[in-house]
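# Sharing a model prediction with you, sequence too.
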Amino acid sequence: MGLDQDEGAKVTPLNPGASGGGIPRAGVPAEGPPAEEAAAGRSAPPGPAGPAGPGEADILAFPEPPAKRRRRRALLAAGVVLGVVGAILAVVVFTPLLAVRTIAVHGTHLLTPAQVEARLEPVRGRSLALVGDEEVAALVGGLVQVKETRTRAEPPGTLVVTVVERTPVALVRQAKTLLVVDGDGVVLGKAAKRADYPVPLIDGAAMPVGKEVFRAVTGVLSALPADVLAKLATASADSPDSVQLRLSDGRTVVWGNAEDRELKSRVLQALMKADARRAAGEAPVNVFDVSAPRHPVTR
């Protein structure tokens, strides 16, 4: 009975579906994941991502608006300009290269340039940019001959000061002294002799300086043109309404009060020119009455 097997021998069944596994038959795939799952794991295209985790959110960068970009550039340019201007101002104000080293004075007749320069010594060495008209006017304000001043800076170190002096309109005789006064009655100084100033003479004893009558006379004289003023010899008045002028040739001008000074001045100038052209044989005019300038009288 050669075909007998031992009772303890075990025979492995050739069943591919058995749970213990076995030798696969030809053409039958081995056990494993289903074919559909394997294919999906190998070639499935990426789909839309699921919800992102913390810190993984996508950020969309939008371009800067043109208006905001222009504003930022304008602010940057303004900052650069301000910086440059500040640097220039610092150079102008603080550099010794632009300090006042020379003071040039123009327009003086009653004063000498040296007198004005002496008053302006405090600005020497200061920056040209820091010296203004008001400071110069204050420094020379103690000089009564100065009516006003104008200043101009000429870099690198010259301060030009133009002086406008008061105009002498009369000499006032006080005892043995001749005082020079302007149209406001301001005493400008003393005259050595009468010929130094071609202006009329006022008797200081009859019209004290500073009084109302005195100011009325000087106000009238300030309105006269230079060519007429040079022909006057004296000026007098008993009251502010009775100003009279005497010409150097002896003729008289009846002026009246200080009203309409400019009109009276023009009328007097025209009458004197007409008298200068009078025909031969005509009687000369001895009195020019312009107290009523719209109805002047000559006699």
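Arrived safely, thanks for sending.

# rest of the way, CA atoms for contacts and neighbours
Will do.

# can you give me the strands for the protein?
Ranges of strands in the chain, per DSSP state E, are 102-106, 146-154, 158-165, 168-174, 177-182, 187-191, 201-203, 232-237, 243-247, 252-256, 287-289, 297-298.

# could you redo the ones you listed as JSON lines and give each row mean neighbour count and distance to A78?
Output for the strands of the chain, formatted as JSON lines (neighbours: other CA atoms under 10 Å; distance: least, CA to CA, whole Å):
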{"stretch": "strand 102-106", "mean neighbour count": "17", "distance to A78": "37"}
{"stretch": "strand 146-154", "mean neighbour count": "16", "distance to A78": "29"}
{"stretch": "strand 158-165", "mean neighbour count": "19", "distance to A78": "33"}
{"stretch": "strand 168-174", "mean neighbour count": "24", "distance to A78": "55"}
{"stretch": "strand 177-182", "mean neighbour count": "21", "distance to A78": "54"}
{"stretch": "strand 187-191", "mean neighbour count": "17", "distance to A78": "54"}
{"stretch": "strand 201-203", "mean neighbour count": "22", "distance to A78": "66"}
{"stretch": "strand 232-237", "mean neighbour count": "22", "distance to A78": "66"}
{"stretch": "strand 243-247", "mean neighbour count": "21", "distance to A78": "66"}
{"stretch": "strand 252-256", "mean neighbour count": "21", "distance to A78": "66"}
{"stretch": "strand 287-289", "mean neighbour count": "19", "distance to A78": "70"}
{"stretch": "strand 297-298", "mean neighbour count": "14", "distance to A78": "72"}
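
# dropping in the other structure now:
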Amino acid sequence: MRRPRAPRPAHEPVEPAGAEEAGRAPERAAESAHPGPAAPEGAGPARYPAVVPGADPAAASTGVATRADPGSLGRLREYAASSVVSTGLTDRLAERRRAARSLRLRRLTGAVVVVLVIAAIVWGVLYSPLLALRPADITVVGAEDASGAVSADQVRGVLAAHEGESLVRLDVDRLGGEVADGLVRVRSASVTRSWPHGLAVSLELRNPVAAQETDGGYAVLDSEAVVLETVAEAPAGLTRLATDGAGEGAPRLTAAQVATMTAIMGSLDATTRQQVSRATVSTAGQVVLSLANGASAVWGDGSQNALKARVLATLLTTPASVYDVSAPHNPTTR
């Protein structure tokens, strides 16, 4: 026999999706139309629904959360990133400006310091007493060759006008010229600096080689016919200059004749020069040297003086009354 089937349950009506939500919509609309009582005092600030960029403004006004558009989050991130980049760039530019100002200030300060240091060094070297000349610190070399004719104090006296000047600013060549011009016995002077306050002066002196009679006495001459001094009496040991046939009616020596004879006397070595007592010159310019032993030396004109002097020094070793060196390559004695 067949078993009887159980009766099927009656199907309950299935509520369509969203019906419940749709049924609540009028209630929410009524609540929004008739707001509830205000929040009591002290209950805190009212909360407002957040508005998401890209979301439906109507949903934001009703307070119903909705999902934002897919591009809204990207725009939000771009906005935030652009704000950060803008703020960071501004800060970096400001920092760079501050660094540039600081660098300029440091450079300016460094330049001022360098200028002040250089100015201090220049003043100390050129104008301060640090390197100032002191006459007491001037040393003189070569004055002893003049047999007291030139003293170190005379040289210091000439250079005393530069006392207190920095050695760096002194022109040593000009100082040498001042010494030579200020002291007639000095032919030339070489000046060097002796740090920190002195000078070293090396002298080349003029040596007297002849004497010329003048109205005021006897002029003492060197090899360049420079008058070193004038004395009342003929100096001993110096050759006297005269014209040939000297007498009361003899012509006076010309400057050219004096220059020729002093150059001849200057070419002789000291030993030979001491043997010459007198030198005469003719109107034709021929010079004859009279020796202290009575002999004579025919010199001729003023050419080849150095060679003639060497030849005469050699001939004087042979006794003779006349030594002729006017032709130095063919000298004769008799």
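Thanks, I have it. As the structure is a prediction and not an experimental result, all values here were calculated from the model.

# Mind checking the TM-score on these two?
Laid over one another, the chains give 0.65 as their TM-score (TM-score structural alignment, normalised by the length of the first structure), with 248 aligned residues with a CA RMSD of 4.2 Å.

# Point out the one among the strands of the first structure that comes closest to L224 of the first structure.
Nearest to L224 of the first structure, of all the strands of the first structure, is strand 168-174, at 9.1 Å by CA to CA.

# now the closest one: which residue numbers in the second structure?
Using TM-score structural alignment, the residues of the second structure aligned to strand 168-174 of the first structure are 208-214.

# roughly how far is that stretch from the heart of the chain?
In this view, stretch 208-214 of the second structure has its centroid 51 Å away from the chain centroid, taken as CA atoms, centre = their mean, to the nearest Å.

# any chance of the strands of the first structure in JSON lines, with distance to S127 of the first structure too?
Formatted as JSON lines, the strands of the first structure follow (distance: least, CA to CA, whole Å):
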{"stretch": "strand 102-106", "distance to S127 of the first structure": "12"}
{"stretch": "strand 146-154", "distance to S127 of the first structure": "10"}
{"stretch": "strand 158-165", "distance to S127 of the first structure": "10"}
{"stretch": "strand 168-174", "distance to S127 of the first structure": "36"}
{"stretch": "strand 177-182", "distance to S127 of the first structure": "36"}
{"stretch": "strand 187-191", "distance to S127 of the first structure": "33"}
{"stretch": "strand 201-203", "distance to S127 of the first structure": "47"}
{"stretch": "strand 232-237", "distance to S127 of the first structure": "48"}
{"stretch": "strand 243-247", "distance to S127 of the first structure": "51"}
{"stretch": "strand 252-256", "distance to S127 of the first structure": "52"}
{"stretch": "strand 287-289", "distance to S127 of the first structure": "57"}
{"stretch": "strand 297-298", "distance to S127 of the first structure": "61"}
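
# Of these, which is nearest G17 of the first structure?
Closest approach to G17 of the first structure among those (CA to CA): strand 146-154, 116.0 Å.

# which residues touch the closest one?
Defining contact as CA atoms under 8 Å, 6 or more residues apart in numbering, one finds that strand 146-154 of the first structure is touched by 128-129, 132-133, 136-137, 140, 159-166.

# which bit of the second structure covers it?
Using TM-score structural alignment, strand 146-154 of the first structure corresponds to residues 186-194 of the second structure.

# That stretch: average distance to aligned residues in the first structure?
Stretch 186-194 of the second structure differs from its equivalent in the first structure by a mean of 1.8 Å after superposition (mean CA distance after the TM-score superposition for the first structure).

# related to what we said a few turns ago, among the strands of the first structure, which comes closest to R70 of the first structure?
Nearest to R70 of the first structure among the strands of the first structure is strand 146-154; the distance by CA to CA comes to 39.9 Å.

# now that closest one and strand 102-106, what's the angle there?
Orientation check (axes from the mean of the first three to the mean of the last three CA atoms, to 10 degrees): strand 146-154 of the first structure against strand 102-106 gives 140 degrees.

# which ones are touching the residue nearest in space to the middle of the first structure?
For the first structure, G132 is the residue whose C-alpha lies nearest the centre (CA atoms, centre = their mean; 10.9 Å). Contact analysis of G132 of the first structure by CA under 8 Å, 6+ apart lists T151.

# Trace it over to the second structure, please.
By TM-score structural alignment, G132 of the first structure lines up with D171 in the second structure.

# for A226 of the first structure, same thing?
Aligned counterpart of A226 of the first structure in the second structure: A270 (TM-score structural alignment).

# Tell me, how many residues neighbour that match?
The local packing of A270 of the second structure (other CA atoms under 10 Å) involves 11 other residues.

# circling back to that earlier point, residues in contact with the match of strand 168-174 of the first structure?
Stretch 208-214 of the second structure is contacted from outside by 218-223, 228, 234-235, 238-242, 262, 265-266, 273, using CA under 8 Å, 6+ apart.

# Farthest-apart pair in the contacts of strand 146-154 of the first structure, please.
Distance extremes for the contacts of strand 146-154 of the first structure: the farthest pair is A129 and R166 at 28.4 Å, using CA to CA.

# Which one's more surrounded, those two?
A direct count of neighbours by other CA under 10 Å for A129 of the first structure and R166 places R166 higher, at 20 against 15.

# ok, that one - contacts?
By CA under 8 Å, 6+ apart, the contact list for R166 of the first structure reads 145-147, 182, 188.

# on that earlier part again, measure the match of G132 of the first structure to H162 of the second structure for me?
Distance of D171 of the second structure to H162 of the second structure, given as CA to CA, to the nearest Å: 11 Å.

# ditto for S303 of the second structure
Noted for S303 of the second structure: a distance of 44 Å to H162 of the second structure, by CA to CA.
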